[in-house]
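[1] structure here, sequence nowhere to be found:
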């Protein structure tokens, strides 16, 4: 699981930061890529990465401001031209379907695949499969805006082959049944429970990706104990009144949220064009005074999300 930043700027594209788009790379987990927001020229940014548009099967939109959606029509069209023929689902506030369908209709664009739309109205679970759950919560922005919490389900424990061998259980298809946690009757009549031969489950990872927002209780619900939090940093330390008037957050507010909800890593994006060079570094330094594991990300930064190390029960 990796996060790749295709655009980390706020409002309008700049020389060094494109507008917002974040890719959650789930190639090992489900051979797909999920995008969170698709700002203008996202498809150009993708050309500078190893991402394949045909691998994108879900797009989550936080809100309908242009710097978060103007890249959608071009990306959807290019996905069709580049061999993408599998269905794609777009999640987002009411109106996202109109925006996409009007754009495609007026430009007479025909796609080789079907788009499913899930326009969000209520908070809660919006997607689940055998490996992941995705939750959405309303945030506090000038227009309807959502944040997303992506929860990877726990991985089953590893089969302890040495323990099986010590119990003189011969290898073969029975190992697969035991790995699945099944109870099996062996040829010699013994009944064994697969759970007795599994190591501890590996806890799944949690990623929170927030849209533009003032500070709100829903943000705490989305970020609690997350391995990674992607949070906007449109304003700097000392600008909280200005941030509130524009329905945004400061770097310090993001850091305080990360600390309060026990996040493990904070990645700051949606950086105003006012903050370049040393000023962007200062944003990071200010936030680190509150929450040490903070990073101001740049376009094309690639962040790996590791599993947390499991501590055996007898070592606790």
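    Thanks, I have it. Source: prediction; values computed, not measured.
[2] please count neighbours and contacts with C-alpha atoms only from this point.
    Will do.
[3] what separation do you get for residue 70 and residue 89?
    According to Cα to Cα, to the nearest Å, residue 70 and residue 89 sit 17 Å apart.
[4] another structure for you, compare them:
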């Protein structure tokens, strides 16, 4: 699985950071999904190995502008690329009337069908073939959600010992069994694929949260997740000065929760523009240092165009796309 960050700032962009957007796909696959779509996301996509033609779904965590103002333009650009495949949009209820109003006002006509889903309709609604998707409500000034993406299928190895014991000769039928398809042998026997497949590994889960001042609301969804992506807008010292009004989290609050929830890898993002690169109390390094006091697992602070690869054993590595 791959994560590609297209924006990691909160509220407004900086010279180094655009606002919130992150892409997810199976490693090396063409289809991908987008979580949040701030203004400027399209510019980041110009430097990413992703095509709007292969975008399967967009998940909006909440309707603050730094998470969704780029969506109308992205939909229009997909149409100008002659996209014809359907696109699924998942987000809070006002997302649909907001987009329909913009489309009507600007006479935007899309050459592909768009369908809308509410977060509450997950996981019952089958949105993606590669993932089972769940949603969890969070605590913010507007309705905000976290989306969990769990592999729908995992590869399974053939039970070679049983095949040999049952006298099933090696042939292309073995490949059919490994793909989960039942087969018929020349001698008339029918073999159920499930009988000849070893148990698969644990499906991997990535949780990407919207703005949220109460990480504990993710206790059920994120417990044991391989990756949690969560905002760390402030350090605790600045959060105490700002007060509860903005309803954001500090790095300390998120890190404490991640440790309690046995999260495999923690990726922090959505940093206040006041935090710059370098050292000092108003640096991204200060956010990292604070998080490390409470979480001793693999910790990452996302940067724009960072690409992360989650391997089959749950290890997360960062590279540059």
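    Looks like it arrived, so ask away. The structure presented is a predicted model; accordingly, all values stated were derived computationally and were not measured.
[5] residue 70 and residue 89 of structure 1: which has the busier surroundings?
    residue 70 (20 against 15; other Cα atoms under 10 Å).
[6] what about the helices in the stretch 101-250 of structure 1?
    Applying DSSP state H, counting those that start in this stretch to the stretch 101-250 of structure 1 gives helices spanning 161-166, 173-179, 217-223, 240-245.
[7] so which of these is the most packed in?
    helix 217-223 (a mean of 20; mean count of other Cα atoms under 10 Å).
[8] by how much does that helix deviate from structure 2 on average?
    When structure 2 is overlaid, helix 217-223 of structure 1 sits 2.1 Å from its aligned residues on average, using mean Cα distance after the TM-score superposition for structure 1.
[9] which residues sit against that helix?
    Contact with helix 217-223 of structure 1 is made by 135-139, 147-149, 207-208, 210, 229, 257-258, 261, 263, as judged by Cα atoms under 8 Å, 6 or more residues apart in numbering.
[10] that older thread, could I get the helices of the stretch 101-250 of structure 1 as CSV with distance to residue 50 of structure 1?
    Converted to CSV, the helices of the stretch 101-250 of structure 1 look like this (distance: least, Cα to Cα, whole Å):
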stretch, distance to residue 50 of structure 1
helix 161-166, 37
helix 173-179, 35
helix 217-223, 29
helix 240-245, 35
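[11] tell me which of these sits nearest to residue 1 of structure 1.
    helix 217-223 (17.7 Å; Cα to Cα).
[12] off-centre distance for the closest one?
    Distance of helix 217-223 of structure 1 from its chain centroid, counting by Cα atoms, centre = their mean, to the nearest Å, is 15 Å.
[13] same deal with stretch 252-262 of structure 2?
    Chain-centre distance of stretch 252-262 of structure 2: 19 Å, with Cα atoms, centre = their mean.
[14] one step back: among the helices of the stretch 101-250 of structure 1, which is nearest residue 128 of structure 1?
    With Cα to Cα as the measure, helix 217-223 is the member of these nearest residue 128 of structure 1 (16.2 Å).
[15] and the contacts of helix 217-223 of structure 1, which two are furthest apart?
    Maximum pairwise distance among these (Cα to Cα): 19.6 Å, between 138 and 263.
[16] compare those two (neighbour count), which wins?
    Taking neighbours as other Cα under 10 Å, residue 138 of structure 1 and residue 263 compare with residue 138 leading, 25 against 22.
[17] quick check: the more buried one vs residue 243 of structure 1, distance?
    For residue 138 of structure 1 relative to residue 243 of structure 1 (Cα to Cα), the value is 18 Å.
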